[in-house]
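Trainee: Take a look and give me a structure for this.
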Amino acid sequence: MNRQLPVASRSEVRTAALRDLGADRWAVVGVVVVNGLAAAAGLIGPWLLGRIIDTIQAGSGDVLSAVDRLAFGALLFTVVQTALAWWALKIGYRFGERTAARVRERFLQRTLALPPRVADHLPAGDLIARGSTDAALVATTLRSAVPEVLVATVHALFLVVAVLVLDLRLGLCGLVCLLGVGGAVRWYMRRARPVYLAVAATGAEVADVVASTAKGARTIELLGLEERRHQVSEAAIAESRSARLGALWLRSVLFPWSEIALGVPVVGVLLVGGTLYANDLVSLGVVVTATVYLRQLVGPLDTLMLWIEQLQGAGASYARVEGLADIPTAEPAPAQSGGDHGDRIRVADAHFSYTGARDVLRGIDLLVQPGERLAIVGTSGAGKSTLARLLAGLDRPHTGSVTIGGRPVADLPPDELREHVVLITQDHHVFHDSLRDNLLIAKPDATDEELYDALTAVGAEWLEDLPEGLDSVIGVDTDLADASAQQLSLARVVLADPHTLILDEATSLLDPRTARQTEQSLAAVLRGRTVIAIAHRLQTAHDADRIAVMEAGELVELGTHDELVQAGRVYGQLWRTWNVD
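Mentor: Coordinates of the predicted model:
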C-alpha cells in the first residue's frame, strides 16, 4: 500500500468549502448583510468630511452651526459602523466555531470508518499531523478568516464603488493604480499552492519520523541504530526547513511589494485630484473625500493580503484533511459460492509477505470452529503475530484466502468486522477522561452494572481503590499502571462482545498470577465464543482445545495438548523445556 496519504484537489477543496458554508448559510448571509450595512455606514463619515471642507470653503451662512451638524453626523455614523462591524464579527466567529467542529468531526468519522487493514498501514505521523496541526489550522481559519475576509471584501467593494460614484475620473485613477496589487497577488497565487503543500507534507514527515523513532526506541537501542535514526531525522528536518524557506521567500516578495502598491492609489488620486481642482474641474471636498476613501481602502486590502498568505497554508491543510476521503477501500466481497457458513474461520493455502521479497507465512491451512479455543505457539519470528493479523483482517494474504462465513475477513466493513473479530495486543490506549467514558467507547449504551461486570471479569481489583469509582478521571484522580491499563483494554473487549477474540500478547504486561486469573476470567465470560490466543506462556496453550504450532512461517503441528506432547516433536520439546525451567 502507498505510504503517502492522498491530498484533495482544488475542486474537492472548493466543494468541501462550499458544503461547509452551505451548512450554515444563514450565518454567512447574516455576516454579509450586517457587514454591508456597516460598510455603508462607514462611507458617510468621509462624505460628510468633504461636505465640511466645502462648507468652510464656501463660507456662507451659519458656517459653525452647519459644521457642528455635519461633524455630529459623522460621529454618529462612525459609532453605527463600529456597532454593526462588531455584530458582523460576532456572527462570523460563531459560524467559524460551528464549521470548525464539523470539519473535525468529519475527519474523525472518516478515520474511524477506515477498514482496519487500511488504517493499520497508514503513516501514523502524517495522520496525526492531519488530525491535529492541519485540522487546527483549518478550524482557526474558518473561525477567523471567513468573517474577516467577508468584512474586508464587502468594505473594499463599497469603498471602490463610492469613489467611482463620487467622481468617475478619480475612481478610475484609483483602480488603475491598484493594478500593481493585482499583479503581486497573481504572481504569488501561481506559486503558493505547491509550496505550502510541501511545507505541510514535510512537517508531517518530521512528525512521522519522531513518532516512529519514539515508538521503536528500545529496538533502535538494542540494534545500535541510533546514528541511522539520527540521520533520518536530520534529513527530514532539513527537507522541512527547505520547504519553509521557500514559503518565506514568497512572503518576502509579496508583502513589501503589496505595501508599496497599496500606497500608489492615494498618491495618484492626490496628484490627479490636485490637477483637476487647480483647473476648477472638481471641488476640494471631493478630492479629500476620494483620498480618504482610498486611504481607508488600505485597511481592508491589507487584511485581504494578510489572509491571502495565510489562506494558502490553510488551503493546503484543508486539502490534506479532505484527502482522507480519497483513501481507497475495497468493496465488501459477497460470500463465496460453496464456502463456509456462519462464523467458521478458514485459512486456505495462505502465503504472506511484508515486502514481497520473502514470504513470512507459507501454505497455511487452518480451520477454526465456532466456539473453539485455539492457541498458536512457536518461537519468536515463527509468524504467530502475522497469522493473527491475517485472521483479524489487518492484512490480506498474497495468495490463498482467510475467510469467515465464506467471506474474506479483510473485505468485511469495519462495523461488521468488529462484530465478528477483535484483535487485542499488548498495545493499549487510556484516555484522560473518566473510567466510565473509557469503557463506554466499546459499548455506548452500557449500564453501570455492565461496566462493573466487565471490570470484574478481567480481575480489575484496583477498581475498589478508586476515589470516585467509575467517575474517577484517569490522569487526575488516579494513574493506571501498565497492567491496570491493559485490564481496562480487556474490559472493553468484554463489553464489545465479539464472536471471535484474538489475543496477541494481551496479558504480557501482567504478572504470571494475574495473567492466569485474567485469562481464566476471560474464558468464563467468552465461553461459547471463538478465542484464538497467541500463547507466549505454555500454560495458556495447555488450557486450549487445540494448539497450532508455527515454525519458520509454516504450520507444522495441530492438535490437542496431550496429542502434541505425546508426539514429542516441536511442541513436545517446548513443553518439556518450559516445565524444566
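Trainee: going forward, measure contacts and count neighbours with C-alpha atoms only.
Mentor: OK.
Trainee: and A375, helix, strand or coil?
Mentor: Here A375 is recorded as strand under DSSP: H, G, I helix; E, B strand; the rest coil.
Trainee: shouldn't it be in contact with R537?
Mentor: No. With contact defined as C-alpha atoms under 8 Å, A375 does not reach R537; the gap is 10.3 Å.
Trainee: Tell me how far the residue nearest the centre of the chain lies from Q310.
Mentor: Centroid check for the chain by C-alpha atoms, centre = their mean gives G131 as the closest residue, at 1.8 Å. Using C-alpha to C-alpha, to the nearest Å, one obtains 19 Å as the distance from G131 to Q310.
Trainee: Now the second one, please; I'll put the structures next to each other:
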Amino acid sequence: MSKTDKTEKNKNSMATFFKVLRFIGKYRFLLVLSVILAAVTVILQLYVPVLFGYAIDEVVAAHEVDFTRMGFYLSRILVMIVFSGIATWIMSVINNRMTYRTVQDIRARSIRHIQKLPLSYLDGHSTGDIISRVIADTDILSDGMLLGFTQLFSGVITIIGTLLFMFSKNVWITLMIIVLTPVSFFVAKFISSHSFQMFRAQSDARGRQTALIEEMIGNQKVVQAFGYENRSSERFAAINEELRDASQKAVFYSSLTNPSTRYVNNIIYAGVALAGAFLIPGGHLTVGGLSVLLAYANQYMKPFNDISSVITELQNALACATRIFDLLEEEPESPDPSGTLDDVKGAVDIRNVSFRYEEDKPLIKNFNLHTEPGRRIAIVGPTGCGKTTFINLLMRFYDVTGGSISVDGKPITEVSRHTLRGSYGMVLQDTWIKHGTVRDNICIGKPDASDEEVIQAAKISHSWEFIRRLPNGLDTILYEDSLSQGQKQLLCITRVMLCLPPMLILDEATSSIDTRTEMLIQEAFDRMMQGRTSFIVAHRLSTIRNADEILVMKDGSIIEQGSHEELMAKGGFYQKLYNSQFVKVSE
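Mentor: Below is the predicted model:
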C-alpha cells in the first residue's frame, strides 16, 4: 500500500469520526456531564495512591506504627472508593443513554433518507446490503461508541491527572515516563492505522452475506424448484470464507495492539522501580513515595492499554459508520417543487421524451403522446421494449433525460411528487403486502375509510369472497406468505377501488388471477375507468381490445398507434403479436 493510500484512508477514518461527533452534538449536555463525571472519578481514584503512600510512611520501624493516622488514611480511601464507584455508575448510565439515542437517531435518519433516495439507487443495491447497513452496522457502531466513551474520556483524564500527581512527587522520574511513553503510543497507532481497512472489508463482506441470505430465503421455493440449493450453498460458502478471512485478519492484527503496548509499558514500569530504588538511599524519595510513583506509573500506562483495546472496537465501529454515512450521503431525489395538481382532469402530454438507465444505452427515444381526459391507453410490445419504464416516468420514479411530461398542462417536474402520485391509482404485477391487518393493507391510500367503504371496494374487486373466510375478516393479521399471489393481487386492486383516483395505471394488474375472476374484475375495471384516464400495460392482448388507443412499442419507440381494429387492418407488428397468441401449433 502506498503512502498516499494510507494517508487517504486515515483521513477517511477521521472524517467518519467527526461525522459521528456531529450526531452526538445533539446530546452535548450529556457529553459534558460525562466528561465532568469522568474527571471526578479519575481524581478520586488518583488520590487513593497518595493516601496509601502516607499510610505506608506511618510504618517507621519495627513496632513503631501510628495506627491512628493509618486508620485515618484508610477510612478516607474507603470513602473515595465509594464515591468513585457511584460517579462511575452514573457516567456509564449517561454514556449508555447518549450512545443508544445517537444510534436511534442514525437509524431514523437512515430510514427517512432511504425513502428520499431515487429508485436508481435502490435498484442498484441489494436489499440485504441496505438492511445490513441500517441494522448490523449501527449495532457495531453502538458497541464501539459505548466502549469508546466509557474508556476514552476516563483514559485521557487519567493520563493528564496522573502526570500532575507524579510531577508533585518526583520530576525526573515523571519526565522519564513521559519520554518513554510515545513508544507505546506509536506501536498502537501503527497497528490501528492498518486495521481500519481490514474491518471495512469485514463489513462489506457481512453486507454481501446478508444480501445473499435475504435473497435465498425470500425465494426458497424457486431455489428448491430448480435444484439451486448446492450452488446457493457454494455462493454462501465463498462469501462466508471471505468474511472469515477478513475477520481473522482484522481481529488478529488489532489484537496485537494490547499485548504490544503492555510489553512496552511493563518495561517503563520496571525502569521506574529501578530509578526509584536508587533515589531512596539518598533521601530523595521515601518508600511510600516510591509506592505512589509505581502506582501512578501503572495507572498512567493503563489508559494507554485500555485505549489501545478501545481502538480495535473504534476501528471496527468507524468502518461500519463509513458504510452508514455512504448511505446517508447518497444524493436524494431532486428537490420537490411546491406546485400541486388540483381538480385533475387527466390530460397527459408527452413530448419528445427520451430516457436511458445507463449513459451509453438509450432506451426510450422521441416518445410523443397526447391523451385526452378519460381515454384508455393500452401499451403493448415485446419484453424489454420500455413499457414499465414508461410507467416509471409517468409516476416520476425516474426523471426523463430529455423532453417533458405534463398533466393538465402542468409539467410534472413543477408539481410535488406526492401530489402527482396521489393523482394515479396503480396496480402492478408485483404485489406488496405489509405486516398488518387486511384493513390496514387496503386503506394504505385512504387511511380514514370506513368499514362500509372498505367492504364495498372489496366486493367490487371480488376480494371479499376470500376476506370474509379469513379467521378475523378485515382484522386478520397478514404476513408475507399469508395469502396466495392471486389473493395479494386482488387486495392491491381493492386499494385502488377504495381510492378512485382521477387516473389509473394497470401494469399486468390481473396476471396472477384465474380467467373467471379476471373477467369479473375486468368488468369492475371498465366501470372504474369510465371518465378516468387509464394507462394499461398488458401482455394478453385480448384484455385491451376495448382500449381507445393502443401504443405498440419496440426498442423504446412507438412503432404503431391506433385502435385494435385499425392496427389489425394495417397488418403490421401488432397484428403479428395479436395472432401469435391464438395460433394453434400443429403437430
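Trainee: returning to that earlier point: between A375 and R537 of the first structure, tell me which one has more neighbours.
Mentor: Per other C-alpha atoms under 10 Å, whichever of A375 of the first structure and R537 has more neighbours is A375, with 28 against 16.
Trainee: superposed on the second structure, where does the helix or strand harbouring T386 of the first structure end up, distance-wise?
Mentor: Assessed by DSSP states H and E, T386 of the first structure sits inside helix 384-391. Superposed on the second structure, helix 384-391 of the first structure shows a mean distance to its aligned partners of 3.0 Å (mean C-alpha distance after the TM-score superposition for the first structure).
Trainee: Please enumerate the strands of the stretch 1-150 of the second structure.
Mentor: Per DSSP state E, counting those that start in this stretch, the stretch 1-150 of the second structure carries strands over the ranges 59-61, 64-65.
Trainee: so which of the ones you listed gets nearest A237 of the second structure?
Mentor: strand 59-61 (67.1 Å; C-alpha to C-alpha).
Trainee: Can you show me the strands along the stretch 401-550 of the first structure?
Mentor: With DSSP E, counting those that start in this stretch as the criterion, the stretch 401-550 of the first structure has strands spanning 407-408, 421-425, 500-504, 530-534, 546-551.
Trainee: In JSON lines: those strands, plus mean neighbour count and distance to L480 of the first structure.
Mentor: Listed next are the strands of the stretch 401-550 of the first structure as JSON lines, based on neighbours: other C-alpha atoms under 10 Å; distance: least, C-alpha to C-alpha, whole Å:
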{"stretch": "strand 407-408", "mean neighbour count": "22", "distance to L480 of the first structure": "38"}
{"stretch": "strand 421-425", "mean neighbour count": "21", "distance to L480 of the first structure": "18"}
{"stretch": "strand 500-504", "mean neighbour count": "24", "distance to L480 of the first structure": "21"}
{"stretch": "strand 530-534", "mean neighbour count": "25", "distance to L480 of the first structure": "25"}
{"stretch": "strand 546-551", "mean neighbour count": "23", "distance to L480 of the first structure": "34"}
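Trainee: and of these, who's closest to T289 of the first structure?
Mentor: strand 421-425 (73.0 Å).
Trainee: For that closest one, give me every contacting residue.
Mentor: 388-389, 392, 490, 493, 498-506 (C-alpha atoms under 8 Å, 6 or more residues apart in numbering).
Trainee: Just give me the mean distance for the longest helix seen in the second structure relative to the first structure.
Mentor: Looking across the second structure with DSSP state H, the single longest helix is helix 67-116. Average distance, helix 67-116 of the second structure versus aligned residues of the first structure after superposition (mean C-alpha distance after the TM-score superposition for the first structure): 1.3 Å.
Trainee: In the first structure, which residue range corresponds to that helix?
Mentor: Aligning helix 67-116 of the second structure against the first structure (TM-score structural alignment) gives residues 64-113.
Trainee: Which position in the second structure pairs with I364 of the first structure?
Mentor: Under TM-score structural alignment, I364 of the first structure pairs with F367 in the second structure.
Trainee: Could you name the helices and strands sitting against the strand or helix carrying that match?
Mentor: Using DSSP H and E, F367 of the second structure sits within strand 361-371. Helices and strands touching strand 361-371 of the second structure, by 3 or more C-alpha pairs under 8 Å, 6 or more residues apart in numbering; DSSP states H and E, are strand 348-358, strand 557-562.
Trainee: how about a markdown table for those, with mean neighbour count and distance to S338 of the second structure added?
Mentor: Below are these laid out as a markdown table (neighbours: other C-alpha under 10 Å; distance: least, C-alpha to C-alpha, whole Å):
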| stretch | mean neighbour count | distance to S338 of the second structure |
| --- | --- | --- |
| strand 348-358 | 18 | 20 |
| strand 557-562 | 18 | 32 |
